[in-house]
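**Student:** Show me the folded form of this:
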Amino acid sequence: MQLPQKHSATGTTIFTVMSALAQQHNAINLSQGFPDFHIDERLASALGRAAADGYNQYAPMAGLPLLRQAIAESFQKRYNVTVDPDTEVTITPGATYAIYTAFTAILSPGDEVIVLEPAYDSYIPNIEMNGARAICIPLSAPSFSVDWQRVRNAITPRTRAIIVNTPHNPTGAIWTINDWNMLADAVRDTDIIVLSDEVYEQLVYDDRQHISVLQHPELRARSFALYSFGKVYNNTGWKMGYCIAPPALTTAFRRIHQFLCFTVNTPAQYALAQHLAHATEPIHSIMQRKRDHFLSLMAHTPFTLHTPAQGSYFQVMSYERISDMHDKQFAEWLTKEYGVATIPVSAFYSSGHDDRLIRFCFAKKEETLEQAVERLKNVPTL
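**Tutor:** Alright, predicted model coming up:
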C-alpha cells in the first residue's frame, strides 16, 4: 500500500523522543513545555460545574459568544485594542491547530512562506502539507534577533506568508516595536499575510511588555494572531486556543475550521469564560520567579548562560564548557547519564544547525527544578 508523504519531517517529534527517553531512564523531564503543578482550583472547579450543569453539547462553530466577548474585553484592557468578538475571534482546539488552519486557509501549491529559525516544529510540516514551500532564514544567535535584510531578500512573487513568534520558542527572545515596523516595511505593497504566534504573550519578564501584531494597525489588517489558553493557565492538556484576525481572514479561517473540528470542548469554554473575569496573580510574575530561581541554581553548574529568557517557558543554555558533542547526542547523553531531559536546539532548524545549545523548561515546581539542578551539578567540564 502506497501512502502519500505529506511533509518532509521524518519520525516522531523531538518532544516525544525526549519525553519517552526521560521516562525510560527515570529522568527529570525539563524537555517538553508543560507545567508539573496544579492549575488554579477555581478554574478546575468551573470546568466541573459546567459539565455538571449540562453544558455538554455542541458550542457554536466560532466558539461560545460568552468566551469570545471575554477575550475581546481582555484585549481591550491589556493592549488597548478593539476586537470584534463576532467577526474576529474564533475558538480553536489549541494554537497548533490554529496555525495549521490559518495556513490551510491561505496557501496554494507552489506558494512560499518565510520561516524564522529556530522555529516551533509544526510550522514547516503545516506549510508543506498545503503544497507550499518553507523559506528558512536563521535568527542571529545568541540574541536571536532578525536579520531584516535577509528577510527582504527572501521575498519573491511567490511569497504568500511569513510566520513570526514572540515571545519566542525556543529562545525566549521578544520582539520590539522596531521589529514590527521593519516587518511592515518588508511586506508593504505586497499581498503577504502574517501569522503571528503569540502563545506566550502573557509570559514576559523583567518589566518588559509584549507588543502584539494587533497593536500595529498596518500589520493587523493582514494578520492572523494566534493564542493559547494552555500557556496562560498552565492547562496545556485542555488544548484550548483562539485566533484573532480581521473579518475577511476570519471568514477564510472559519471556512476551513468548520470542516476540521467544527466546534471545541463546550464545558472548557464555559470554564475559561468565567475564569477570565477573575482577578488572579499575573502569570508572568509566577513564571518569572521560577525562571529566576532556575537561573540562580544553574549558576552552580558548568552550563553557560548567554542571555536570560525575556519570555516563554524556556531557557536556552550552552554546554560549551562540557562537551563538543552534537546537541542531540548531548541531550540524549545528559538524559541517560545524569537523569535530566532537555531539548536540543538543532531540532528547531530544518537543516539541523547546531550551536551547542539546549533548551530547558522552567515551568515546573520549585522542587522539580532543584532536584534537576542537583543532578546537573555533577556534570563534568572538559
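
**Student:** switch to C-alpha atoms for all contacts and neighbour counts from now on
**Tutor:** Will do.

**Student:** now residue 368: how far from residue 239?
**Tutor:** Using C-alpha to C-alpha, to the nearest Å, we find residue 368 at a distance of 24 Å from residue 239.

**Student:** Which one's more surrounded, the two?
**Tutor:** Taking neighbours as other C-alpha atoms under 10 Å, residue 368 and residue 239 compare with residue 239 leading, 19 against 16.

**Student:** and the residue nearest to the more buried one when sequence neighbours are not counted, what does it touch?
**Tutor:** The shortest distance from residue 239 to any non-neighbouring residue, by C-alpha to C-alpha, 6 or more residues apart in numbering, is to residue 94 (4.3 Å). For residue 94, the contact set (C-alpha atoms under 8 Å, 6 or more residues apart in numbering) comprises 227, 228, 229, 230, 239, 240, 241, 242.

**Student:** Dump those into TSV; add distance to residue 162 as well.
**Tutor:** Shown next, in TSV, are the contacts of residue 94 (distance: C-alpha to C-alpha, whole Å):
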residue	distance to residue 162
227	17
228	20
229	23
230	24
239	24
240	24
241	20
242	19
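
**Student:** Point out the ones among these that are inside helices.
**Tutor:** Those of the contacts of residue 94 mapping onto helices are 229, 230, per DSSP state H.

**Student:** ranges for the helices of the protein?
**Tutor:** Under DSSP H, the chain gives helices at 14-24, 41-52, 65-79, 95-106, 123-129, 148-154, 177-187, 217-220, 229-233, 247-260, 266-276, 283-298, 327-338, 366-376.

**Student:** from the contacts of residue 94, which would you call buried?
**Tutor:** Buried residues within the contacts of residue 94, counting neighbours by 16 or more other C-alpha atoms under 10 Å: 227, 228, 229, 230, 239, 240, 241, 242.

**Student:** The structure of the following sequence is requested for comparison with the preceding one:
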Amino acid sequence: MIDHAVRMQGLTSAIFTQVDGLRKQAAAAGKDVISLSIGSPDLAPAPHIITAMKEAINDPRNYGYTLSKGVPEFLRSVANWYKKFDVDLDPETEVHSLIGSQDGLAHIALCLVNPGDVVLVPDPGYPIFSAGPLVAGAELRLMPLTAENGFLPDLDAIDEATLRRAKLMILNYPNNPLAATAPREFFAKVVEIAKRYQIIVCHDFAYSELVFDGYRPDSFLSIPGAKDVAIEFHSLSKTYNMAGCRAAFAVGNAEVISLLGRLKSNFDYGIFYPIQKAAVAALTGPQDCVRETARVYQNRRDVLVEGFRAIGWNVPKPQASMYIWAPVPTCQSSYDFVVSLIEHTGVSVTPGIGFGPHGEGYIRIALVQPEQRLAEAVERIRNWLGRI
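**Tutor:** This next block holds a predicted model:
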C-alpha cells in the first residue's frame, strides 16, 4: 500500500470519471451518444491561426526552450489585445504566459498561501478553483452562488473573521459552470473589500468573448484600483478554439505576476514556440472568427433553450459562455438524473454536484455539438420525460 501525501486529500475526480465511464459504456453498447458533458470546443481555429503555426513548425530554429515568461511578441500582443477592455498592461511586468489557464489557476495559491490560510472559492465552481488551494494546504471557505442572488457571492454574508484570515478570493465571470455574468458594481465592491482586508483576487475571464445578444463583460482589471489587488487569467482555448494548444496568460498586479513567474520558472520551460506564434496571429489578426464562434454558440444556445422550454423544461437563457446551467426537471439528484439521462436517451451531461454542494439540483450542458444534434437531444429528452 502506497502512502498518499496529505496534500492529495480532498482531490477527487470521481463524479466526472464515473459520468465519462457511463458515456463510454453506453457507446460501447452501441448507443448513439450525444456528448454534452465536456467543455471541449468542437470548432477549429481560423485558417490564419493554423497557417501561422504551420509556418513556425516548418522552421527548424523553433524547437528550443522558450522559457516560461513567454516570448516578447506574445506578451506585447496580449497587452495590446487587452486595450479593448480599457486596461493598460506593461508586457514586461504585468503579463505572463501560461500553459493553459488551468496552469496558472493550479499554481497561484502556491505563490500566495501558507498552510492554514483561508481561500474564498465559489460554490459551484470549476474544480481547479478548489484543487489548487487544497494542494497549497489552504482552508477553503465556500462562497455559495445561488439563483436568488444572481449567482454572485453574497459578500455581506462573509464574516469579518474569515475576511481577516483570507489571503485569496477566486472569481469567474462569465462563469463556468453557471453561465452567469457579473455587473460592474459587484466587481467594484470586491475591490473595496480586497483592499480593506489585503486579499488578492484571482479572476478567471476565459469566456469574455463567448457573449450573446450584444452583451459585453467587464474585465475585473478595468475597475479603478483593481490592479492593486488582482490578477486575471485568460485563455485562447475557447475564444480561438485552441484548447489542445494550451496557450493562455495571466495579467495584472506586477508583484503577483512576478511571484507566479518565479514559481513557473522552476516548473516548466514555456509554451512551444509555434504555438506562441499561432497565439500572436490569433490575438493580432482578424477577429471576425471570434464573432463567428460566438454566433455559433448563441444559435446552439437558442436551439437547446427554446427546445427545452417548448417541452415544459424552464431553462434560463445565458448571456455568455458555452454552457447552460439547467435545473434538474425530475425529482432525482443531479447525479441520478444524469445516469438516467444517459441510460434512456444517450445524452451525456454533467451533474451539478460535481462543481460543489450548491450545484446539487442542477446540470451543466456544454454547447459542443452542431445544432442538428442538439435538436435531436431535445427530441430524445422530450420522448423520455413524456414517459415518466
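
**Student:** nearest to residue 314 of structure 1, of the helices of structure 1?
**Tutor:** Nearest to residue 314 of structure 1, of all the helices of structure 1, is helix 283-298, at 8.3 Å by C-alpha to C-alpha.

**Student:** Tell me the buried residues in that closest one?
**Tutor:** 284, 285, 287, 288, 290, 291, 294, 295, 297, 298.

**Student:** Outside of that helix itself, list whatever touches it.
**Tutor:** Contacts for helix 283-298 of structure 1 (C-alpha under 8 Å, 6+ apart): 202-206, 232-233, 309, 313, 315, 362-366, 369-370, 373.

**Student:** What lines up with residue 107 of structure 1 in structure 2?
**Tutor:** In structure 2, residue 107 of structure 1 lines up with residue 113, judged by TM-score structural alignment.

**Student:** And that match, how far from residue 259 of structure 2?
**Tutor:** Taken as C-alpha to C-alpha, the span from residue 113 of structure 2 to residue 259 of structure 2 is 12 Å.

**Student:** what about these two, which has more around it?
**Tutor:** A count of neighbours by other C-alpha under 10 Å puts residue 113 above the other of residue 113 of structure 2 and residue 259, at 19 against 15.

**Student:** just checking, the more buried one touches residue 140?
**Tutor:** No. Proximity of residue 113 of structure 2 to residue 140 does not meet the contact threshold set by C-alpha atoms under 8 Å, at 11.4 Å.

**Student:** give me every residue that touches the closest residue to residue 9 of structure 2 other than its chain neighbours.
**Tutor:** Excluding its sequence neighbours, the residue lying closest to residue 9 of structure 2 (C-alpha to C-alpha, 6+ apart) is residue 134, at 8.0 Å. Applying C-alpha under 8 Å, 6+ apart, we find residue 134 of structure 2 in contact with 7, 9, 10, 11, 140.

**Student:** how many neighbours does residue 320 of structure 2 have?
**Tutor:** 29.

**Student:** So for the residue mapped onto it from structure 1, what's the nearest residue that isn't a sequence neighbour?
**Tutor:** Using TM-score structural alignment as the criterion, residue 320 of structure 2 maps onto residue 311 of structure 1. Of all residues not flanking residue 311 of structure 1 in the chain, residue 204 sits nearest, at 4.1 Å (C-alpha to C-alpha, 6+ apart).

**Student:** aligned partner of that neighbour in structure 2?
**Tutor:** Using TM-score structural alignment, residue 204 of structure 1 pairs with residue 211 in structure 2.

**Student:** burial measure for its match, as a count.
**Tutor:** Residue 211 of structure 2, neighbours per other C-alpha under 10 Å, totals 23.

**Student:** any idea how far it lies from residue 335 of structure 2?
**Tutor:** The value you get for residue 211 of structure 2 to residue 335 of structure 2, if C-alpha to C-alpha is used, is 29 Å.

**Student:** go on, residue 18 of structure 2?
**Tutor:** From residue 18 of structure 2 to residue 335 of structure 2 the distance is 10 Å (C-alpha to C-alpha).

**Student:** which one of the two has more residues nearby?
**Tutor:** Taking other C-alpha under 10 Å, residue 18 of structure 2 and residue 335 do not tie; residue 335 has more neighbours (23 against 13).

**Student:** The more buried one -> structure 1?
**Tutor:** So, by TM-score structural alignment, residue 335 of structure 2 is matched to residue 328.

**Student:** Let me see the contact set for the nearest residue to that match once chain neighbours are set aside.
**Tutor:** Once flanking residues are discounted, residue 328 of structure 1 sits nearest to residue 344: 5.2 Å by C-alpha to C-alpha, 6+ apart. Shown in contact with residue 344 of structure 1 (C-alpha under 8 Å, 6+ apart): 327, 328, 330, 331, 356, 357, 358, 359.

**Student:** let's see it at 6 Å
**Tutor:** By C-alpha atoms under 6 Å, 6 or more residues apart in numbering, the residues touching residue 344 of structure 1 are 327, 328, 358.
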